[in-house]
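Visitor: coordinates only, sequence not included:
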């Protein structure tokens, strides 16, 4: 069965480069932009921005699951060494949690949208800020996996293959 799979390249991937960071950056942009639209709409009472926010959240919720799928594949192929394993495990756990939280926030936002509220509830805005805080922590962990631990970078992949890590 394994002979039908493509060989792994110098990044230890079956495709040219990591896909997870590409997809997740779209998710991050949509989450931050949705929050920005909610804040501006909240203070300016411009309800059209709430519609923009809703659609950004809806697409971000779908896209985060795509990002997680590629993240799981790439994490499995990374062969993390001991120093990176705890950060990778926390990043994975927080990623799945964030997907659930984002789905819940999006569902809540959908109910608010159906009720055609002129103003977003303060509780929703507080939860949005907490969600953004989790997004920032998750972004830091993902950045550390690449820039501190070097997962899927050629020197680290070479060192793992040679038994150096």
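Guide: Received it, and whenever you're ready, just let me know what you need. Only a predicted model underlies this, so the values are computations on that prediction, with no experimental measurement involved.
Visitor: can we go C-alpha only for contacts and neighbour counts from here?
Guide: OK.
Visitor: mind listing what residue 138 touches?
Guide: Taking Cα atoms under 8 Å, 6 or more residues apart in numbering, we find residue 138 in contact with 91, 94, 95.
Visitor: presented hereafter is structure B, for comparison with structure A:
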């Protein structure tokens, strides 16, 4: 069965480079910009910014599921060594959690938008700030996996293949 799968490259991937970071950076930007637009729209009383915030949140919600899918595949192919496992496990759990949280917040936002597109409750803005904090923590964990533990970098992949890392 495994002979039908493409061979893994020097990044331990069946394709040229990691896809998860590309998609996830899109999600990060959309969430943070959406929250920023909502807060700015509330401060300036400009409902057009609420529309920008809504569409950013909507597309971030669609995209996060693609990011989580590629994240799962690439995490499995990374063959994490002992020191990286804890951070990878938390990053994975938070990624799945964020997809559910973001979907819930987007559904809430849809209801708010359907009832009154001209205002946003302060509670929603507060949840947006908390969502941003979770996103920043997730970014920290992802950066740690790449820049500290070197997952999917050529030297670390070679060390794992040679048995130097377990």
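Guide: Now that the structure is in, tell me what you want to look at. The model shown is predicted, which means the values in this text are computed figures rather than measured ones.
Visitor: for the contacts of residue 138 of structure 1, which ones persist in structure 2?
Guide: Among the contacts of residue 138 of structure 1, the contacts conserved in structure 2 (both residues aligned by TM-score structural alignment, their matches' Cα atoms under 8 Å) are 91, 94, 95.
Visitor: any chance of these in CSV, plus distance to residue 120 of structure 1?
Guide: Rendered in CSV, the data for these read as follows (distance: Cα to Cα, whole Å):
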residue, distance to residue 120 of structure 1
91, 31
94, 27
95, 26
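Visitor: how about these in a markdown table, adding distance to residue 143 of structure 1, neighbour count and secondary structure?
Guide: Formatted as a markdown table, those follow (distance: Cα to Cα, whole Å; neighbours: other Cα atoms under 10 Å; DSSP: H, G, I helix; E, B strand; the rest coil):
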| residue | distance to residue 143 of structure 1 | neighbour count | secondary structure |
| --- | --- | --- | --- |
| 91 | 10 | 21 | helix |
| 94 | 14 | 17 | helix |
| 95 | 13 | 22 | helix |
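Visitor: just give me the closest of those to residue 38 of structure 1.
Guide: residue 95 (23.2 Å; Cα to Cα).
Visitor: counterpart of that closest one over in structure 2?
Guide: When structure 2 is aligned by TM-score structural alignment, residue 95 of structure 1 is paired with residue 95.
Visitor: one step back: from the kept ones among the contacts of residue 138 of structure 1, which is closest to residue 60 of structure 1?
Guide: residue 95 (13.2 Å).
Visitor: counterpart of residue 86 of structure 2 over in structure 1?
Guide: Residue correspondence to structure 1 (TM-score structural alignment): residue 86 of structure 2 is matched to residue 86.
Visitor: how near is that match to residue 141 of structure 1?
Guide: Distance of residue 86 of structure 1 to residue 141 of structure 1, given as Cα to Cα, to the nearest Å: 10 Å.
Visitor: swap in residue 39 of structure 1?
Guide: Distance check for residue 39 of structure 1 against residue 141 of structure 1: by Cα to Cα, it reads 26 Å.
Visitor: one more: residue 52 of structure 1?
Guide: 29 Å.
Visitor: those two: who's more crowded?
Guide: Higher neighbour count among residue 52 of structure 1 and residue 141: residue 141, with 20 against 15, using other Cα atoms under 10 Å.
Visitor: quick one: the helix or strand where the more buried one lies to structure 2 mean distance?
Guide: Using DSSP states H and E, residue 141 of structure 1 sits in helix 122-147. Mean deviation of helix 122-147 of structure 1 relative to structure 2 after superposition (mean Cα distance after the TM-score superposition for structure 1): 0.4 Å.
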